[in-house]
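J.: Sequence below, structure please.
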Amino acid sequence: MTDANAAKAYCRVDDLDDIREDIVGIRRHLHQHPELSFQEADTAALVAARLEEWGYAVTRNIGGNGLVGTLRAGSSTRSIGLRADMDALPIAEQTGLPYASRNHGTMHACGHDGHTAMLLGAARHLARTRNFDGTLNLIFQPAEEAGFNSGAQKMLEDRLFERFPCDAVFGIHNHPGVAAGTFMFRSGPFMAACDTVKIRIVGKGSHAARPHLSVDPVVTAASLVMALQTVVARNVDPMETAVITVGSLHAGNASNVIPEYATMELSVRSFKPEVRELLEVRIRELAETHAASYGARAEIDYLRGYPVLVNSDAETEFARSVAVELVGEEHVIAPFGPIAGSEDFAYFLQQRPGCFLRVGNGQGQPMLHNAHYDFNDENIPVGAAYWTRLVERWLAIQSG
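T.: Here you go, the predicted structure:
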């Protein structure tokens, strides 16, 4: 088969024109009915019903509301897993869209509705063409946003890959700020490890007019916020990447009262195990000694979150080549820079080779986790065609 004929044998974006309206409709329905982590019962039911309608064998309740749709064609023993996340965020939507969230205080502010829809589009087209030889496992995962004990971890605890063998596993996330339909790839460490640190500064309360009788936790906490900014600047190698952000600081309820304690929460990001260890050591040391220098005490709860997401080289190159075939070199960025956000797909990649990639959500669009965010429906046919072509190429039918 010539290269030209081979290209025609695999899915193109316009092959999904006839189902585009239906898949966009599913995406907007999901957007209108978002569900938080581990509460995705209705979302999972909709996904399962569609998959079964198209001929997939569906296994429910994996790691909570997770499910896997399995489709086999031909006789090959090869297999592949594609994953989409399903959960939403506790954010009050402010888009004003006609399909805006009906669940007040909950919205799809990260595009998981779009990720689910793209994979469903691929599922429908693959079911009707079956242009592959092997086993396809479509993984619809709950609770990516959980941060700890997440959906990926729970599905693995339910023996995901033992029950549904995958030679490799792939996932995708949209990326605001880059043109829609543009694919981004990076081998090796791609997304950061993320830890959360909760610090309680315990002092001694007093009347605001008698500060000398107190141990002021507000002053201690304020000083600690500034001191923490030196950890990355003065302890981490300048050639490495790390982030310490104090995202929450609370103390007291009245202007004339020095409170007993203050609390703060930190988000800590890193890309290497040794840097991750260093950050924990320095944050603990600094919080404890800094508080003690003011006569206060620091109580620290250091919570390890998602690990570094590491893409395998061969699978990333394969995924990149499929994107180039589908949309052309001009719509592919590789290598793309490391991303300080985190992703629990990292747990899957610890057990199977694979690639997590990004697709642009449009330039000038609101960022992820923003009340004005919306998934770009231009990506629905592109993403669905990409997943379809990836499966067709990975599980290619051998001629002769």
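
J.: drop to CA atoms for contacts and neighbour counts, all remaining ones
T.: OK.

J.: where do the helices sit along the stretch 301-400 of the chain?
T.: Along the stretch 301-400 of the chain, counting by DSSP state H, counting those that start in this stretch, helices occupy 313-327, 345-351, 379-394.

J.: ignore the last one, the chain
T.: Ranges of helices in the chain, per DSSP state H, are 3-9, 20-32, 41-53, 112-129, 151-157, 160-163, 217-235, 273-293, 313-327, 345-351, 379-394.

J.: so which of the ones you listed gets nearest residue 304?
T.: Comparison of those against residue 304 by CA to CA identifies helix 273-293 as nearest, at 9.7 Å.

J.: for comparison, sequence B:
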Amino acid sequence: MPIKNRFAEMLPEVTEWRRDLHENPEILFDTIRTSAAVKAKLTEFGVDDIVTGLGRTGVVGVIKGKTNKSGKVIGLRADMDALPIHEATGLDYASKTDGAMHACGHDGHTAMLLGAAKYLSETRNFDGTVVVIFQPAEEGGGGGKEMCDDGLMDKFGIQEVYGMHNWPGRPVGSFAIRPGSFFAAADQFHIEIEGKGGHAAKPQETIDTTVMASHVVLALQTIVSRNVDPVKQAVVSVTSFETDTKAHNVIPQRVTLRGTVRTMDQDVQDLCEKRLSEVVQGTVAVFGGVAKINYERGYPVMVNSEEQTEFAAQVAASVSGTCEEAPLVMGGEDFAYMLNERPGAYILVGNGETAPVHHPEYNFNDEAIPAGCSWWAGIVEQRMPVE
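T.: Alright, predicted model coming up:
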């Protein structure tokens, strides 16, 4: 029986797991219930070894194949955490936790990898070892880095690692991937501008922070338009403009700006950080103010390995009939830390015409489950075939 047919049979069961996870979202490293549920399922499946506590609340399962002549060890990773968003789907299995929601589909990722783990534990139709990785805190917490720092790759002897993300707007169950740089480095900045506050009717007696900050916002846009090579990718976005007063007749003493910088290579990342500081300090100095800047490097660029990407695309095509080239994504993804340690690939699976991720009306499309599970299992069976 083709793998996809087996997972079509399993669809009601995996859907039930997914919806239970959706109903009980947990944020960042606080995936206590989720991690326990994952461990319980892996135990039920007869996974050979289960380790908890990597990356604080991560769960790792080891599944051995029928044979191990190849000595190969492949890691498959799914993220488990939700987002601090109030759900607005109106679903009968909507979040029970106020202010937390699976708005990025990590419930689907976890359920699909559990489905693959059950199948692989039943069939063992591969030559080598599979390590299934359930990671907390992808949404800004760097859970992937913490699992790597805890020795994930060396402890389990992982040689290659693969990840997947659902993608709204793509046909359900279709795939897209690209070699090389795929998801952007995601940095953030916090700027405090200080001037001299005063009465709005007497601006000549102040050093107006709102005017300074407004000029800074506009000037920062020149980093991309006038400093970055036009054939390279970068985004500089100021996302928060906050004063220390709400009064209509007060020029504030301080203004705080926050935002993000997204880049696709190290040189552009370095340039943007350098120019941001120069632009802010220079602009503020012109008006007689001062600025304090806190620039934090976030997730690195996620880079797919050439060989593993080609193989992952072949497996995807065997599941859905085709695999397209994905566009560059300026969002961040902490699977980058795992790909920095081992060769591997990250793929997108279509979620259909749904609300976008990180939206209060988003929902993972359960119809994508057979394709996603089939890709996980196909990676294993085709990369480590039994002779």
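
J.: What does the TM-score come to for these two?
T.: For this chain pair, the superposition-based TM-score is 0.97 by TM-score structural alignment, normalised by the length of structure 2; 383 aligned residues with a CA RMSD of 1.0 Å.

J.: Residue 201 of structure 1 is nearest to which of the helices of the stretch 301-400 of structure 1?
T.: Nearest of these to residue 201 of structure 1, taken as CA to CA: helix 345-351 at 33.2 Å.

J.: closest to residue 258 of structure 1 out of the helices of structure 1?
T.: Evaluated over those, closeness to residue 258 of structure 1 peaks at helix 217-235, with 7.8 Å, by CA to CA.

J.: which residue numbers in structure 2 go with that closest one?
T.: Using TM-score structural alignment, the residues of structure 2 aligned to helix 217-235 of structure 1 are 209-227.

J.: closest to residue 131 of structure 1 out of the helices of the stretch 301-400 of structure 1?
T.: helix 379-394 (6.1 Å).

J.: Find me the equivalent region of the closest one in structure 2.
T.: With TM-score structural alignment applied, helix 379-394 of structure 1 matches the range 368-383 in structure 2.

J.: just checking, what residue in structure 1 corresponds to residue 3 of structure 2?
T.: Counting by TM-score structural alignment, the partner of residue 3 of structure 2 is residue 12.

J.: Could you pull up the residues touching that match?
T.: Applying CA atoms under 8 Å, 6 or more residues apart in numbering to residue 12 of structure 1 gives the contacts 326, 385, 389.

J.: Now the first one: closest residue in space, sequence neighbours ignored.
T.: I take that to be residue 326 of structure 1. Spatially, and ignoring its direct neighbours in sequence, residue 326 of structure 1 is nearest to residue 12 (6.4 Å; CA to CA, 6 or more residues apart in numbering).

J.: Check the gap between that neighbour and residue 192 of structure 1 for me.
T.: 33 Å (CA to CA, to the nearest Å).

J.: now do residue 32 of structure 1
T.: Counting by CA to CA, the gap from residue 32 of structure 1 to residue 192 of structure 1 is 30 Å.

J.: Of these two, which one has the most company?
T.: Per other CA atoms under 10 Å, whichever of residue 32 of structure 1 and residue 192 has more neighbours is residue 192, with 27 against 20.

J.: Identify the residues contacting the more buried one.
T.: So residue 192 of structure 1 contacts 269-271, 307-309, 338-343 (CA under 8 Å, 6+ apart).

J.: Counterpart of it over in structure 2?
T.: Residue 192 of structure 1 maps onto residue 184 in structure 2, by TM-score structural alignment.

J.: okay, now the aligned partner of residue 338 of structure 1 in structure 2: neighbour count?
T.: Residue mapping for residue 338 of structure 1 onto structure 2 gives residue 328, with TM-score structural alignment as the criterion. The burial count assigned to residue 328 of structure 2 is 15, neighbours taken as other CA under 10 Å.

J.: was I right about residue 328 of structure 2 contacting residue 182?
T.: Yes: between residue 328 of structure 2 and residue 182 there is a contact under CA atoms under 8 Å: 5.3 Å.

J.: which one of the contacts of residue 192 of structure 1 sits closest to residue 20 of structure 1?
T.: When the contacts of residue 192 of structure 1 are compared against residue 20 of structure 1 (criterion: CA to CA), the nearest one is residue 343, at 28.0 Å.

J.: shouldn't that closest one be in contact with residue 306?
T.: Yes: the criterion here is CA under 8 Å, and residue 343 of structure 1 meets it with residue 306 at 6.6 Å.

J.: before we move on, the earlier item: out of the helices of the stretch 301-400 of structure 1, which one sits most buried?
T.: Mean neighbours per residue, mean count of other CA atoms under 10 Å, is largest over these for helix 379-394, with a mean of 26.

J.: Comparing it with structure 2, how large is the average distance?
T.: In the superposition against structure 2, helix 379-394 of structure 1 averages 1.0 Å from its aligned positions (mean CA distance after the TM-score superposition for structure 1).

J.: circling back: greatest separation within the contacts of residue 192 of structure 1: which pair is it?
T.: Going by CA to CA, the pair spanning the contacts of residue 192 of structure 1 furthest: 307 and 338, at 14.0 Å.

J.: before we move on, the earlier item: buried among the contacts of residue 192 of structure 1? Need that as a selection in PyMOL.
T.: Those of the contacts of residue 192 of structure 1 that count as buried under 16 or more other CA atoms under 10 Å are selected in PyMOL with:
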select buried, resi 269+270+271+307+308+309+338+340+342+343
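
J.: Return the closest of the contacts of residue 192 of structure 1 with respect to residue 349 of structure 1.
T.: Top of the list for closeness to residue 349 of structure 1, among the contacts of residue 192 of structure 1 and by CA to CA, is residue 309 at 7.2 Å.

J.: Aligned counterpart of the closest one in structure 2, please.
T.: In structure 2, the residue matched to residue 309 of structure 1 (TM-score structural alignment) is residue 302.
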